[in-house]
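Colleague: turn this into a model:
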Amino acid sequence: MSGRRTLLRTALARATVGLAVVAASLFVAPPASADPASEANDAITAAYDGSGGPGGPLGVREGGVYPVGAGFGQNFAAGKMFFTPATGAHWMQGAVLEKYESLGGPADSDLGFPTIDEGPGRVGPDSRNTTFSAPDKPVIFWTPATGARVVRGALNAAWDRLGGSAGVLGVPAEDEVYRGDVVSQKFTGGELTWNRKDKTFTTVPPGLVDQLRDLSVPEDAESAIAAARRAAGGPLGPLGAKDGPQYAIGDDGAGQNFAGGKIFYTPQTGANVVTGQVLEKYESVGGPEGDLGFPTSSEADGGLGSNSRIGTFAAEDRPVIFWTPDYGAVIVRGAMNAGWAKLGGAKGPLGAPVADQTENGDVVTQRFSEGVLSYNRSTGRFSTEPAELAAQLAGLEVPGEEVPKAPATPSSSAAEDDGEWLSWRWNWWWLLALIPVLIIVGLVTGAVLWSRRRDRRDERFRDDEDIFDRAMYEPAARPESGEGDDERRRFAETYGFHESPPESAAAPAPADPFAPQDDPDSVDTAPTRIEEPRPQSALEEPSLPVSGPDEPSPARPEELFRQPEPEPAEREPGPAQPEAEAFVGAPFVVAPFVEDAPSGRHAAIDIDEPTPGRTAIHLPLDDSGAAPAGYPVKADTRTGLYWTPGSRGYDDVAAEIYFASEEFARTNGFVRGD
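Modeller: The predicted model follows:
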């Protein structure tokens, strides 16, 4: 029984808890989500109460909160209040409110929402002003004398720098005025002007501009597009109302559509308006992302009044789109635009463009209402119809051309240039083709010059060989005949040989070296020609002996047999000695030892011998293995080595010359061979 009661109590407790949960879910409502209208109502109510409520400047409420533009508004008997979460709730009334709504108010103007309540300006209670949320920081400023005026952007920044309404310029007397890229505004104390293309101010009085030179005027796409729209007439102009939000184009471009056209913007080109058939033509070739680029100016009168419109674009060849009701929108660019503009454009003798340009090879042609313009890219020449117009285009710079063309005489008519695309054109490819030709010509010329030089040197060497042969071996050139002296002297001077000492009373003339000598130690030097190795070519270097690290360096041929400088000493005069014997195998002869006798180009070799007057070298005897008396040192001119008696190999060497001592062998560049 007790167990049943326990189970019953447990069941009743669980049922009670379930009923309590159900009841709680029925009576507890979920948290309400945020309501923008309620938020706006609360903010406007708080601001209204803060201004004095029904007894304040706004008076009693007239209806509830309503959406407008990107926020909300509420009407009062003496004004209105507007709200966005970013700006808060602020009110305005009277002339300031009327000006704001005349420009489109929070829904259609480019001022944005108010950021402060309307209040007195810096010049006193007789002025009123309100600021707005647009990026260019506009303000509406009112005085009884000037009315309500908007000051914004660069002009507002400059006005603030100069002291605002309490400064030298005073209060705004008129709204801004646009003249192309220049906007200006008059104040009670002067005037401000801003050029949006070159980013410069001008002022009245002029001295005020010095205070604005370092003023930075930031620009953004929204403000620039709004300014371009105002310059085109605002909501009441040809653009009309906005058509959707602003959108990005490329990396830094932007666009804004309107009911009657579009505005395109980049930091480089600014914001510019394109409408009607000019816009249609522009977008048919790709618009701002086509090869024309972004517009660089807003569409304007083409010079023919209301019957023409023109827009300019940013491509390198400076294109324009020109519209007339007769021919529609036509693109004029590059050479055609340069020549057409030089001749006065649509108001000039060519008139308005009729159709886009055509190309035939290098010749570009475009027809205009009053004539034809052609340009040949290969010659850089214009031709025109009428023909006399071409003279005005001589030397004209053509934008967009890769290779500048030299000025040329203009042709008389467009027909003369029709076949010029077949003419010979000199360009960089031909210059590149000439490079290998010039290299070949240079190589051939160098080879010819080298060959001629070698022939001249060989011919000179052969001439010198003939002179040597005649001087040494031909009887007509012997000294006793007196013939051949000039040739022998020239040869000796050319190669640095010694001349025979001059005759004197102290030293009688030497005997003929080709005649038998009285000296019993000398050999019979009859004029018998000795076979010798072939002379080296004039272009070859003579082979010189190579010395060891501790031995004297071998002498060059002209240095062989040159004697050392003698020590100064008094010597007794002795008889003159005969001239040296001719040395076979080297192009020179050895001077005899003559005491105190003048010599030729080289001084005579001097040795300390008991018997004066002996030479330093001696040619081999008939028996080449036997040394002449007084000449024990053997030498070989081919190897540059010498051997002394008793040294290894001495007996086996066939000497070509003999020296009187080792000293003379070493002095003349020979190296010990053992």
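
Colleague: alpha carbons only for contacts and neighbour counts from here, please
Modeller: OK.

Colleague: for residue 222, what is the enclosing helix or strand?
Modeller: helix 221-231 (DSSP states H and E).

Colleague: please apply the same query to residue 44.
Modeller: helix 36-51.

Colleague: neighbouring contacts of that helix?
Modeller: Contacts with helix 36-51, where a contact means Cα atoms under 8 Å, 6 or more residues apart in numbering, come from 57-58, 65-67, 72, 74, 81-85, 88-90.

Colleague: 7 Å instead?
Modeller: Outside helix 36-51, the residues that touch it by Cα atoms under 7 Å, 6 or more residues apart in numbering are 65, 72, 81, 83, 89.

Colleague: which residues does the fourth one contact?
Modeller: When you say that, I think you mean residue 83. Contact analysis of residue 83 by Cα under 7 Å, 6+ apart lists 40, 44, 71-73, 89-90.

Colleague: state the distance from it to residue 228.
Modeller: Distance of residue 83 to residue 228, given as Cα to Cα, to the nearest Å: 27 Å.

Colleague: same check, this time on the first one
Modeller: Going from residue 65 to residue 228 by Cα to Cα gives 33 Å.

Colleague: what does the second one give?
Modeller: In this structure, residue 72 and residue 228 are separated by 27 Å, where distance is defined by Cα to Cα.

Colleague: before we go on, could you also do this sequence so I can check it against the first one:
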Amino acid sequence: MNEDDLIQRKRGQIVGLIHWRCLSILAVLLLLASTAYAFAVSGAIMDKWKALGGEGGVLGGLRSDEGSAQFGGQFARFAYGFIYSHPETGVHGVWGKIGEKWAQFNFEDFGFPITDETGTPDGKGRYNHFRQVNLPGKPETSIYWTGETGAYVIYGAIRAKWAELGWERFGYPITDELATPDGVGRFNHFRLINTPEKWESSIYWTPQTGPVPIYGAIRLKWAETGWERGPFGYPTGPEYQEYNGSPIRRQDFQRGSIWWSPSTGAQTHPIATGSAPPSPSPVPAASAPVISVSVAQNKTFGVTGQGFLPNKTVHIRVADDAFHNIFYTTTSNNSGAINYPVQIPCNPGVLHFSANDERTNRSDLTGTLWSNTVNVSCQ
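Modeller: So this is what the prediction gives:
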């Protein structure tokens, strides 16, 4: 063997030794890596993970061992979400944008999940419900998501009212529950994503009013006046029909009302600070019907009137000083007159009587031709 052959042989031995050592180091590194990421879960959390597709499912691979959560729960973290369990709520998964929002609200402080992420009936949204097992009454909370609106939380009395109104059929939340600028109230805004107009609505809450929904043209008019910071204050009750069969819609606020009719749209009816509430209707036009009211010994009120359309339905409205309305219905005779006994308690204060036969009056706030208003004092 000559000198060149000997050199080549030595070079081959050195290269082989380096290759073997590199492979050995790589094997050690792979072993260390697999050991470092060998997380463990078992039992109900393992079963839930498998049910959701395991490593190839919505949660992806494990990113933590199973550990203890607050308030007696267990949890495990995964690549795209979490599985939490509690004896009172069961075992459920939270992931994606809803999982991110839940993390912002400090996980189980917002509640343990009582559902997996679930699709809404309209196919547009996703949600999880949660339960706060550490609080009295164990209140439930929710996070709703759509691709158009994002993920938002809703809870407490506002959530209860939203559920009463049909959940996302009232609109998907487009805010978390927020405090009003004056620090008195709370609110969520919502959006009807299934309509071309994408109408927005709200639920406002105060300790005095509770949760009150507001939507449509009346909400737009209220927003124009400055929301709760404007002259009307907070809504005190939901929108309602002025009387049975009427096209007029109305919503009452702390300092007035907003009315809507097809002929006038939404119009404001404020109450000046320090003044008594206005009469239920303005003075009618000269051609309007005229009524009078008598009081019998048994506190039955006799409402008589003339100038109504003959043989037409007549609506008699009785309002108190708090602007609460009660309606009675009768029919005018061939001469356009009425004579109707109204039985209603005569509590201390003033009752305001008026009537209409469904004729319109564009100069009236309500768009309706009302009779004169008769004020009767009750002692």
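
Colleague: what TM-score comes out when they're superposed?
Modeller: Superposed pair, TM-score by TM-score structural alignment, normalised by the length of structure 2: 0.48. Supporting alignment: 223 aligned residues with a Cα RMSD of 4.5 Å.

Colleague: now residue 460 of structure 1: which helix or strand?
Modeller: helix 428-472.

Colleague: hey, which strand is longest across structure 2?
Modeller: Using DSSP state E to define each element, structure 2 has its longest strand at strand 349-360.

Colleague: may I see the buried residues of that one?
Modeller: By neighbour count with 16 or more other Cα atoms under 10 Å, strand 349-360 of structure 2 contains the buried residues 350-358.

Colleague: show me what that strand is packed up against.
Modeller: With contacts taken as 3 or more Cα pairs under 7 Å, 6 or more residues apart in numbering; DSSP states H and E, strand 349-360 of structure 2 sits against strand 313-319, strand 368-370, strand 374-378.

Colleague: now the strands for the stretch 251-379 of structure 2?
Modeller: In the stretch 251-379 of structure 2, the segments counted as strands under DSSP state E, counting those that start in this stretch are 256-261, 265-270, 290-295, 300-306, 313-319, 325-331, 338-343, 349-360, 368-370, 374-378.

Colleague: out of the contacts of residue 83 of structure 1, who's nearest residue 7 of structure 1?
Modeller: Using Cα to Cα, residue 40 comes nearest to residue 7 of structure 1 of the contacts of residue 83 of structure 1, at 58.9 Å.

Colleague: what's around that closest one, how many residues?
Modeller: 24 (other Cα atoms under 10 Å).

Colleague: from residue 187 of structure 1, how far out is it?
Modeller: The gap separating residue 40 of structure 1 from residue 187 of structure 1 is 38 Å, by Cα to Cα.

Colleague: do residue 493 of structure 1 as well
Modeller: Counting by Cα to Cα, the gap between residue 493 of structure 1 and residue 187 of structure 1 amounts to 105 Å.

Colleague: more neighbours, those two?
Modeller: Legend: neighbour count by other Cα under 10 Å for residue 493 of structure 1 and residue 187, higher for residue 187 (19 against 14).

Colleague: skipping adjacent residues, who's closest to residue 382 of structure 1 in space?
Modeller: residue 375 (4.5 Å; Cα to Cα, 6 or more residues apart in numbering).

Colleague: check contacts around the one you found.
Modeller: 335, 363-365, 381-383.

Colleague: scan these and report the most crowded one.
Modeller: For those, the largest neighbour count, defined by other Cα under 10 Å, is 33 neighbours, found at residue 382.

Colleague: host element of that residue?
Modeller: Using DSSP H and E, residue 382 of structure 1 falls in strand 381-385.

Colleague: by contact count, what packs against that strand?
Modeller: strand 371-376.

Colleague: tell me what angle the strand it packs on forms with strand 381-385.
Modeller: Put simply, strand 371-376 of structure 1 runs at 160 degrees to strand 381-385, going by axes from the mean of the first three to the mean of the last three Cα atoms, to 10 degrees.

Colleague: show me what counts as buried in strand 371-376 of structure 1.
Modeller: For strand 371-376 of structure 1, by 16+ other Cα under 10 Å, it's 371-376.

Colleague: would you mind giving these as CSV with distance to residue 617 of structure 1 added?
Modeller: Shown next, in CSV, are the buried residues of strand 371-376 of structure 1 (distance: Cα to Cα, whole Å):
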residue, distance to residue 617 of structure 1
371, 105
372, 102
373, 99
374, 96
375, 92
376, 89
